[in-house]
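Q: any chance you can model this:
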Amino acid sequence: MSDLFPIPSPADWRVLAEKALKDRPLESLVHLDADGLAIRPLYAAATGGQPVSAPRPSDADGRAWDVRTLVEGDDAAAVNAAVLADLEGGAASILLKGAVLADSEPLARALDGVALELAAVGLDAGLDGPEAANALAVSAKGSPRARLMFHMDPLSAFAETGAAPRAIDEHLMLAANTAARHAGAYPEASFFLAGGRVVHEAGGSIAQELGFAAANAAALVRAAVAAGMTAEAALKGTVLGVSLDQEYFDGLAKVRALRLMWRSLSRAFGFETPAVIEARSSRRMLAARDPWPNLLRLTAAGFAGAVGGADAVVLDGLSRANGRSDAFARRQARNTQAVLMEEAHLGRVDDPAAGSWFLDARTRDLAEAGWGEFQRIEGEGGLIVALRTGDIQDRVAAARAEREAALASGAAQLVGVTKFVDPDPRPAPFEAEPPRPAQTGGDACDPLIPVRLAAPFETQTWEAGR
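A: Below you'll find the predicted structure:
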């Protein structure tokens, strides 16, 4: 067999590559990402390191991963109808956002008919996370088997808005005390979401997002221990959050890298626990003028989460750049995951990326760069201090500027936005999103304002069409 199909050597490849490049040097095929990490044109045994293994620790009720749907709304009856439709349509768990989280009475009505022992329910309440957690705890009626995900993440909320009604240290301790109070009644619950998504959505690099998530987790666990929880309970009650865009190789390597980083972080606290990772689709990658190509981007993000080994994947609706997802958009998001899971069978292998020289090297590079960013934040005094001084914001701004420059110069492209632009796009339905009231008066920092990379080009296209 080897005589019929000889295995080419790196030297053989080099000869062919130099011939194809003509006058260009071979080094021109090496690219640097926003973190300064080299991406080479060829990976082989000679350039690879030790194999990386970062599989999911377990399945999600017989599924390869948890198909999680985001329901945003303010009217309890409408949210309840959407929740039940999504669960009947294939979702395994629910993530809630909106005014229904303000009190236990509307939240209980929104969850009417939902078996909390079977379908996990999570919250996205920002700085109001402790109040929403209390409301969810009341709605669960003390069931010790209720699968609650309080998802308290005050530091991400503070970083995004740049303001808080009280000192952010107090918000952090309030979240920790709330977790400690409910830990005994709800042993199946998770309490914190150590997210790095706020950095991604503001235009940051992968290492910056991973470092922020690790620093966020460290701050939450320390606060929980100070509130009376054991380090082991705090670690087990922490979910890690990342964003995934259309760059699926980087996305799946990011998820794997975060799992490796968590292994080291949990060891540092004295209890090595498996990471639980919730991956949400990127909003900075979405287009508003022509939302239909977003289906391709969202599919790529779902692919990255599935192959990368995320425990739960949340996909936005295709029209989310214009407003809240309606029933049609949420159904498309669910069906995308159903196809990836049931027809593409992406979950049949624990760690499909393992053994790829490129993906193993990329995973390790991102984990080391993310850990370096985490150590930098810790060296700056921790996440709260680094946000107040603006050190994190400065680094994110530099990464965002580099990405925007690449799009402006044509070195990077967005399908349907900068390339293959539809001159007469069709709109997609969405629901209006009410403005969020400002929460100010207690603390402040420079905000990590979410960006949408397509926005400048869409403005030019709209104006040109007038």
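
Q: contacts, neighbours, all on C-alpha from now
A: Will do.

Q: count of neighbours near Ala227?
A: If you count neighbours by other C-alpha atoms under 10 Å, Ala227 ends up with 18.

Q: how about the contacts made by it?
A: Met173, Ala176, Asn177, Ala180 (C-alpha atoms under 8 Å, 6 or more residues apart in numbering).

Q: format the residues you listed as a markdown table; extra columns: secondary structure and distance to Lys22.
A: A markdown table is the format used below for the contacts of Ala227 (DSSP: H, G, I helix; E, B strand; the rest coil; distance: C-alpha to C-alpha, whole Å):
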| residue | secondary structure | distance to Lys22 |
| --- | --- | --- |
| Met173 | helix | 62 |
| Ala176 | helix | 61 |
| Asn177 | helix | 65 |
| Ala180 | helix | 65 |
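
Q: got a winner among these for most neighbours?
A: Ala176 (26 neighbours).

Q: surely that residue touches Ala217?
A: No - in this structure Ala176 lies outside contact range of Ala217 using C-alpha atoms under 8 Å: 11.9 Å.

Q: the structure of the following sequence is requested for comparison with the preceding one:
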Amino acid sequence: MDMPQDRSSTKAPPERLLAEFPVPSLEQWYQEVVRLLKGAPFEKKMLTPTVEGITLKPLYTADDLAGLEFPTVMPGDSPFPRGTRLLGFREGAWLVAQELPYPTYDELNAALRFDLDRGQTAVNLLLDRATQAGLDPDMAKVGEVGAGGTSIASLIGLARALDGVDLEQVPILVQPGSAALPFAALLVAYLRRHRKDVTKLRGSLGMDPLCGLVSLGKLPVSLGRAYDELTLLTRWAAVHAPAVATLAAYGFPYHDSGASAVQELAFTLATAVEHLRQLDRRGVDVETAARRTLFGLSVGSHFFMEVAKLRAARMLWARVVRASGGSEAASRMTLHVRSSSWNKTAYDPCTNILRATTEAFAAVLGGCDSLHVAAFDEALGLPSELGRRIARNTQTILRDEVHLDALVDPAGGSWAIETLTAQVAEKAWALFQQLESAGGMLAAIEKGLPQRMVGEVAEEREKAFASRRESLLGVNVYPNPTEARPVRRQPDYAALHAARSARLQALRCSQEHGENVRVLASLQHILDSRSDELFESLVSAAERGATIGEFAKTLRTGDAPGPDVTAVRIHRAAEPFEALRAKVEQWRESQAGGPQVFVAAVGSLAELMPRIDFTRGFFEVGGLAVDASATFATAEEAQAAAVGSGAPIVVVLSTDERYPVLVPALAAALKAARPEVLLVLAGYPKEHIDAFKPVGIDEFIHLRSDVHATLVALATRIGVRS
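A: Just a heads-up that it's a prediction; the model follows:
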């Protein structure tokens, strides 16, 4: 079919819509905004600083793109800001790769088969902490088996986990920790036993030694041996499983410790470069290694910043690979994205549905290749079937109802997103170069450099949440005071450890297991082999019943655990408020009942309602019951009601104009009637602070308060204990 000709040079320009109205200039817009601000500084009200060191403008124009070359790049063209494929998702939608962190392989299989029939398009297999460390259940501690994923130690377990799943048709993504090589042997043994073509396997067995190191503080294997195993697996896959990534660079631990988007991107890029260097020293060229690298990034609440981060990631990886001698094809990033864990909440968990939806939207607009959307109850432990369904259907709606798979880079051309892409790329590249100057990512981690950087940003963000300059809906603002305390769904780790250990002991007593022990013993002599001989021997042992732990023990004979480093602090932003609220609610159960906070509001409801709402919300985020049901005409009425309430905390509340007369009299009367009561003033009248404290005011609450610290102090004083 002939393409339509471009006749723009001969065709008259179209008439501008609403041409009778003049087009205002940017300066005219600015002057009108200044007028509407009524004296408030434009820079303070309209410019938004971020933890990335980027200041967001309220309005972007084509002038912001001046000097940038990449906005003119077409989809599928290097450096790939608009995606690595010419037609984007029209060539195939992103993979719906939902995590199913169930501890046993039977639970995993049931959930996996159920979800694959209802919209999931890829297996996203999380292995438990023991398996990732190369430990069988009977070698691991209680609390490691089933923690964070599925316990799979042998071919029998893997077969049960994947029963009914055709891996020639369904891609598989695995986060194997330090057990990538042993797990790959199990997987290949499984495929061969079921007469599946290994060359048709798609997905990732991506191992990221630095992710494990910075997450846990140490590895169960030396870094040298980890990269040796990774090298062997990469060589084997390049020939026998060409569509499988064997290297991974995960930004998850940084994101989930509170890192900025710039930090997450820079540290992930530096991790990937460290992998390239380590494999190059072992004889694997950049072309081979880069083609088999999977990137894993998280996407948080800041929609435009996160879209820009994913676009910038592809650009920077393309720059690195081309500068390292790799081809354009090798510089195409494969990008797995998961929605953030950092911003999810245990209280009011349904708000997580909204957070995850915007994050999924950002991930798709940013051009992810596969995506996990967190279940709304992920912060409570194992996801419920309802949580899985809503998360999975979020992706289905974006694809089948919003039709994001019908568009090629819908974010392209947005002045705001293109500008942010350039700014994120510039700052991430500068931070990446700083890490390179420190000796590369491994050296930087050993020095604690990225850990300190993330810690500093996390502290800044935590202060913003504590003072409510940043919001977590349902946690530090707009809590639901009638909500029941969250029930966490965790496995019975002791029972799980006992059951899995007993099953492994039964396997070790079998006749086939004796044969695999002899096979494993023979591996001692070929550990340095660069041929397929070692991997094929591993597969052979797996077919005879060898376990992950036995593989790891054999492969790592004479090895020592990796270096000890400072681990990042993986946590959720809501945890301080959630911990406080849980303690207060538990304490309330031991009390006689009634409010913990009584609001002694003097004045009319109309004039006091904003301050009453603020006060109620201030205390309710800490789990304290608030009585703000009435206002009082006089201080005497307020005093009588406050004394009668029995509340250990009384808030004196009125207008700033009334405070100079009201506070001394009311505070003195309340303290005389109930000396133990804690008096809090709603507001912060600066000129009267020193006068109000001696008459009995114990605390002040206001817009600039550190809400968390104030509530902790007050809760402690009324008897709440850790």
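
Q: list the TM-score for the superposed pair.
A: Superposed pair, TM-score by TM-score structural alignment, normalised by the length of the first structure: 0.94. Supporting alignment: 465 aligned residues with a C-alpha RMSD of 2.3 Å.

Q: which of the contacts of Ala227 of the first structure lies closest to Phe5 of the first structure?
A: Ala176 (60.8 Å; C-alpha to C-alpha).

Q: which residue in the second structure lines up with the closest one?
A: In the second structure, Ala176 of the first structure lines up with Thr231, judged by TM-score structural alignment.

Q: excluding sequence neighbours, find me the nearest residue to its match.
A: Leu279 (6.0 Å; C-alpha to C-alpha, 6 or more residues apart in numbering).

Q: OK, contacts around the one you found?
A: Per C-alpha under 8 Å, 6+ apart, neighbours of Leu279 of the second structure: Tyr227, Thr231, Asp285, Ala289.

Q: can you count the residues close to Pro423 of the first structure?
A: That count, for Pro423 of the first structure with other C-alpha under 10 Å as the rule, works out to 11.

Q: the alignment partner in the second structure of it sits in which helix or strand?
A: Taking TM-score structural alignment, Pro423 of the first structure has Pro481 as its aligned residue in the second structure. Assigned by DSSP states H and E, Pro481 of the second structure falls within no helix or strand.

Q: show me what contacts the closest residue to Pro481 of the second structure other than its chain neighbours?
A: Excluding its sequence neighbours, the residue lying closest to Pro481 of the second structure (C-alpha to C-alpha, 6+ apart) is Glu620, at 6.3 Å. Neighbour list for Glu620 of the second structure: Pro479, Pro481, Val626 [criterion: C-alpha under 8 Å, 6+ apart].

Q: neighbours of the nearest residue in space to Met341 of the first structure that is not next to it in sequence, how many?
A: Sequence neighbours aside, Gly347 is the residue nearest to Met341 of the first structure in space, at 6.3 Å (criterion: C-alpha to C-alpha, 6+ apart). Using other C-alpha under 10 Å, Gly347 of the first structure has 20 neighbouring residues.

Q: gap between the two ends of stretch 318-338 of the second structure?
A: Terminal residues of stretch 318-338 of the second structure are spaced 22 Å apart (C-alpha to C-alpha, to the nearest Å).

Q: next: stretch 651-669 of the second structure.
A: 14 Å.

Q: distance between it and the chain's centre?
A: 46 Å (C-alpha atoms, centre = their mean, to the nearest Å).

Q: what's that stretch aligned against in the first structure?
A: Using TM-score structural alignment, stretch 651-669 of the second structure pairs with nothing in the first structure.

Q: thinking again about what came up before, now which residue in the first structure aligns to the residue nearest to Thr231 of the second structure?
A: Checking TM-score structural alignment: Leu279 of the second structure goes with Ala224.

Q: helix or strand for its match, which one?
A: helix 206-226.

Q: average offset between that helix and the second structure?
A: Helix 206-226 of the first structure, aligned to the second structure and superposed, deviates on average by 1.4 Å (mean C-alpha distance after the TM-score superposition for the first structure).
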